[in-house]
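[1] Below are the sequence and a predicted model; questions follow.
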Amino acid sequence: MKVRALAGVALLTTMTLTGSPATAGAPTTAAPAHPTAPQQATGLRAVADRAGLRIGTAVDMNALADDAPYRAAVAREFSTVTAENVMKWESTEPQRGVHDWAAADRLIDFARANRQKVRGHTLVWHNQNPAWVNERDLTPAQLRAVLRQHIIDEVTHFKGRVWHWDVVNEVFNDDGTWRDTIWLRNLGQGYVADAFRWAHQADPQAKLFLNDYNNEGVSAKSDAYYALVKQLKAAGVPVHGYGVQGHLAVQYGVPGDTLTNLRRFERLGLQTAFTEVDVRMPLPADPIKVQAQAQGFTALLQACLLADRCVSYTLWGFTDRYSWVPGVFDGEGSATPLDENLTPKPAYAALRDTLAIAAR
């Protein structure tokens, strides 16, 4: 059973954080589906299981195919997996009506072989759409039709095999205004409700999430999501979860009201989850930055463990060997709990120790 009291562990109280998860590329290499490593009693997965929490990672499919130590760590350390790129629309339907499910299916097979749940990421986003989805060639009515077909096709293909879906990703700006996207311009705000209804129609058993960054604490952005969820629930829209990405940076501190924020969404009947956690730092690393990083990872984990309906905590990659951060944030990196050689950092020990406390 999940423990809700963490003795001797305090949540941090500082400022909000920034960061956006723009990952690139859609690898297609094969990965073996058979179990690759035994679960260790002291690894993250084992202690998270005892604490009643799913712990996960985003998976680089090229690495899963070609890097045996990486593959073994994914199987050993995590009970859920998220496709970093291969379930995004540009990967699954690069040409209109021509689907490529192969890489995503390989991840599903790997997860099944290793008794892992799968988070689907992501159905509706303003990034990483196929080139043929554009306002030059498609009218608003056609855009609505292709979006509906995309959601129905993808969720149907993975029906019964995906645990959670990030249905709509990054709807709002940080000030709480609607993000200007191809979907908002052409379909209006109702595209969010439509997307959830279509996904639920295709797989009534999957849990359906909103997902965003810079929404850890109570803020203009999370207020906008709170108002949207109340509106969706009042209209009978099947929204089940609120996803907090958790892309943090040590130079900005950690929000002190994360738990308060989670609990208000849970009172609306939603599950909550941390979906893409990493904690980057200006390079080079030093002991203070490393300590702050460990505190950032554990502050979000503590909030999840203390919340009533936080069901999973997912890292957006677990090793610096394949991290997206250096390619997006100039001069920053070292954002994951393991270094380039898969050697655990203090952040890894802090996560494991926090889970162990919760499991007592």
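    Structure received. Numbers count the residues shown, from 1 in each chain.

[2] going forward, measure contacts between C-alpha atoms and count neighbours the same way
    Fine.

[3] what helix or strand does A48 sit in?
    Assigned by DSSP states H and E, A48 falls within helix 44-51.

[4] ok and the helix or strand just after that helix relative to helix 44-51, angle-wise?
    Remark: after helix 44-51, the chain's next helix or strand is strand 54-59, criterion DSSP H and E. Here the directions of strand 54-59 and helix 44-51 differ by 150 degrees (axes from the mean of the first three to the mean of the last three CA atoms, to 10 degrees).

[5] E276 in helix, strand or coil?
    strand (DSSP: H, G, I helix; E, B strand; the rest coil).

[6] Who are the contact partners of it?
    P21, T57, A58, V244, Q245, G246, H247, T314, L315, W316 (CA atoms under 8 Å, 6 or more residues apart in numbering).

[7] next one: R352
    Contacts of R352 (CA under 8 Å, 6+ apart): T42, G43, L44, V47.

[8] tally of neighbours for the last one?
    Right, V47. 25 (other CA atoms under 10 Å).

[9] That one and K289, how far apart?
    26 Å (CA to CA, to the nearest Å).

[10] now swap in the first one and tell me
    Here T42 is placed at a distance of 26 Å from K289 (CA to CA).

[11] Then P346?
    Taken as CA to CA, the span from P346 to K289 is 11 Å.

[12] Same question for G120.
    G120 is 32 Å from K289, by CA to CA.

[13] between these two, which one's more packed in?
    Taking other CA under 10 Å, G120 and K289 do not tie; G120 has more neighbours (27 against 19).

[14] how near is the more buried one to E90?
    Taking CA to CA, one finds G120 at 14 Å from E90.

[15] Then T343?
    33 Å.

[16] So if I had to pick from the two, which one is more boxed in?
    Comparing T343 with E90 by neighbour count (other CA under 10 Å), the higher total belongs to E90, at 21 against 11.

[17] Comparison target below:
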Amino acid sequence: MRKICILLILGCISFSLTYAADTVFDFESGSLEGWTVLNQGGGVSVSQEDKYAGSYSVKMVSDASGEDYWSVQLETPSIATKTSHLYKISFWAKAIGGGGVIRLSTESAYQLTDEGGNADRQYLPELNIGGNWAQYTYQDVYGSALRAGGSSMKLRIDAGKIPGKTYFIDNIEIIDLTPDLEEEEFVNTIPLAKEHSKFLGNIIANNVRPNFDTYWNQITPENAGKWGSVEYTRGNMNWSALDLAYNHAKAKGYKFRFHTFVWGSQEPSWISSLSQAEQKAEMEEFMTLVAQRYPAIDYIDVVNEPLHQPSNIRQAIGGDGTTGWDWIVWSFRKARQLFPNSKLHINDYGIINDPNAARRYVEIVKILQKENLIDGIGIQCHEFNLNWTSVATMRNVLGILAATGLPVYVTELDISGNPAGDEDSQYLMYREKFPVLWEHESVAGVTLWGYVSGATWKTGTGIVESNGTERKAMKWLRSYMASEASKVPNKFYETSNIGILQSPKFEIYPNPASDFLTVKGKTVEKIEVFDAFGKKISVNFKDEMVDIRSLSEGLYLLVVDNKEGIFTGKFLKK
């Protein structure tokens, strides 16, 4: 017998979640047609002697001399399952006189696995069966949910452990816990994090895909900002791909993350042949050139992967020193000097899955905090860490990082599913793990490391096919971001391009603006406006009003000067 499917509508989510039809065996046909008695033991039959509900149950009697589970064994008909879906299995049972033991198993290995798809669950734990009718359930087995390994399975009732024991079993249920996506409807959430307190971004490589702005509102250059990409040949700077990513971010008013300065991977090969003095000078030159060319960078990954890929020139910029991490301190001091208006971050992988690594990471952060050199913590969250990490561990690590008082940024998120590229598995992992990251109040933004299948760093992590077709993970993500569940607080919410720019001396509004900016405060001696490339733009200022009607849409830097000092802030022309 099959139950009809259940339809759920969650808040303002734009699609229905339909659960597969569950399987129920209630024996009301009065026969075991389709079932297989593998071992008769002391007898297997449909009986009216005792039942939980209805008129019939199945009666199983273990062999008087047997002590093996399978000495009396009954196998179900084939049960349709969906690969990677999670299941709950329950049944009602009683043992005459109590003291019974029953175990369920599957016909063959890997028809059921742990939630990650790694550990076989062919033999489920034994259950102690009492003398009265009670429901027994398998759902959380050895600390993990039960996952279907394929499109079908057969269950076996193994009841031969206790010699001569009589059991009655009724209403066996196999319940699909994983909803499918159906009947999606268009929801105007362009980009996905529209009207949210945090951004949802992605990378740009060598071109801006036509659907990029449909989804994302923050940009990180995938490889274009890495030293080895910019200066592959000493003294020959290639800015083209970095210009592309930066320009698109500034034209759209998106946050831009520069990635990265000090990193032991993708450094230019020629650097290793230089003296330490030359290495230091070359790094300073690279950072200076970036500062001059890109004056409105929002976030900078100053040091990348210090725990896993420390810079090969670290001895040239301070080595271990007195702190154990003096080369990192030097890097952040130099970045603070050259980028006074940018937020300086550290970034590494292997953090979200390892509380001990998180604590070591925090030790570096605290050293930087002593000099007010760091503004945020980056965690990469790649699939080789996140796929296998429990929600409990994720929350533990986020708590460790949040205790620093700094915002946390998920900088390089990708999820592949298991096996890599399996659409159902990837969708389930997104549904389980993305909200843990997004909904944490100390997470100020999330950046995916690619989204188009076949064009991502790690195989199987794309959530949109190259032809534009959305995979299940993207359909779910888009609908989740349109729901109230995603409208969560961010205690570090920045209003640098929305709202009122304020300083002790000036108040500047509205922001964004289309025609005029109002500047109120003490006597203004000079106002200057610079575009995202550092070019000074001529504007008229009169009666506390800055005329910006001639400006193109995009992000600008406003500099207000009087006798007491200078105030700088960003505004968005719309």
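    Cool, got the structure. For clarity, every value in this text was computed on a predicted model and none was experimentally measured.

[18] circling back: which of the contacts of E276 of the first structure remain contacts when I look at the second structure?
    Contacts conserved in the second structure for the contacts of E276 of the first structure, counting by both residues aligned by TM-score structural alignment, their matches' CA atoms under 8 Å: V244, Q245, G246, H247, T314, L315, W316.

[19] Counting neighbours, what do you get for the first one?
    Burial of V244 of the first structure is recorded as 27 neighbouring residues (other CA under 10 Å).

[20] List the residues that contact the nearest residue to it once chain neighbours are set aside.
    Nearest residue to V244 of the first structure, sequence neighbours excluded (CA to CA, 6 or more residues apart in numbering): F274, at 4.8 Å. Contacts for F274 of the first structure were tallied using CA under 8 Å, 6+ apart; they are G243, V244, Q245, G246, L300, C304, C310, S312, Y313, T314.

[21] Helices - which of those land there?
    Per DSSP state H, helices hold the following members of the contacts of F274 of the first structure: L300, C304.

[22] could you redo the contacts of F274 of the first structure as a markdown table and give each row distance to R197 of the first structure?
    As requested, those are exported to a markdown table (distance: CA to CA, whole Å):
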| residue | distance to R197 of the first structure |
| --- | --- |
| G243 | 18 |
| V244 | 21 |
| Q245 | 23 |
| G246 | 26 |
| L300 | 30 |
| C304 | 27 |
| C310 | 23 |
| S312 | 23 |
| Y313 | 26 |
| T314 | 25 |
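
[23] Drop anything exposed from the contacts of F274 of the first structure.
    Buried subset of the contacts of F274 of the first structure (neighbour count, 16 or more other CA atoms under 10 Å): G243, V244, Q245, G246, L300, C304, C310, S312, Y313, T314.

[24] helix or strand for P340 of the second structure, which one?
    Judged by DSSP H and E, P340 of the second structure forms part of no helix or strand.

[25] Tell me the residue in the first structure aligned with it.
    Alignment note (TM-score structural alignment): P340 of the second structure maps to P204 of the first structure.

[26] In JSON lines: the contacts of E276 of the first structure, plus distance to E84 of the first structure.
    Below are the contacts of E276 of the first structure laid out as JSON lines (distance: CA to CA, whole Å):
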{"residue": "P21", "distance to E84 of the first structure": "10"}
{"residue": "T57", "distance to E84 of the first structure": "9"}
{"residue": "A58", "distance to E84 of the first structure": "5"}
{"residue": "V244", "distance to E84 of the first structure": "16"}
{"residue": "Q245", "distance to E84 of the first structure": "13"}
{"residue": "G246", "distance to E84 of the first structure": "15"}
{"residue": "H247", "distance to E84 of the first structure": "14"}
{"residue": "T314", "distance to E84 of the first structure": "12"}
{"residue": "L315", "distance to E84 of the first structure": "11"}
{"residue": "W316", "distance to E84 of the first structure": "8"}
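
[27] how about the helices in the stretch 201-350 of the second structure?
    212-215, 227-230, 240-252, 276-293, 326-338 (DSSP state H, counting those that start in this stretch).

[28] so the fourth one corresponds to what in the first structure?
    In other words, helix 276-293 of the second structure. Mapping helix 276-293 of the second structure onto the first structure (TM-score structural alignment) gives residues 140-157.

[29] Also the second one?
    Here helix 227-230 of the second structure aligns to the first structure at residues 89-92, judged by TM-score structural alignment.

[30] can you tell me what part of the second structure the host helix or strand of L259 of the first structure aligns to?
    Remark: L259 of the first structure resides in helix 258-267, with elements defined by DSSP H and E. The alignment of helix 258-267 of the first structure onto the second structure (TM-score structural alignment) spans residues 394-403.

[31] what's the spacing between that stretch and its chain's center?
    Distance, stretch centre to chain centre, for stretch 394-403 of the second structure: 14 Å (CA atoms, centre = their mean, to the nearest Å).

[32] quick one: contacts of it?
    351-355, 358-359, 362, 377, 408, 436-437, 440, 442.

[33] now swap in stretch 293-300 of the second structure and tell me
    246, 255-260, 339, 341-345, 532-534, 557.

[34] Pull out the buried positions in that stretch.
    The neighbour-count check on stretch 293-300 of the second structure (16+ other CA under 10 Å) flags Y294, P295, A296, I297, D298, Y299, I300 as buried.

[35] about what we covered before: compare the contacts of stretch 394-403 of the second structure and tell me which is most surrounded.
    I352 (27 neighbours).
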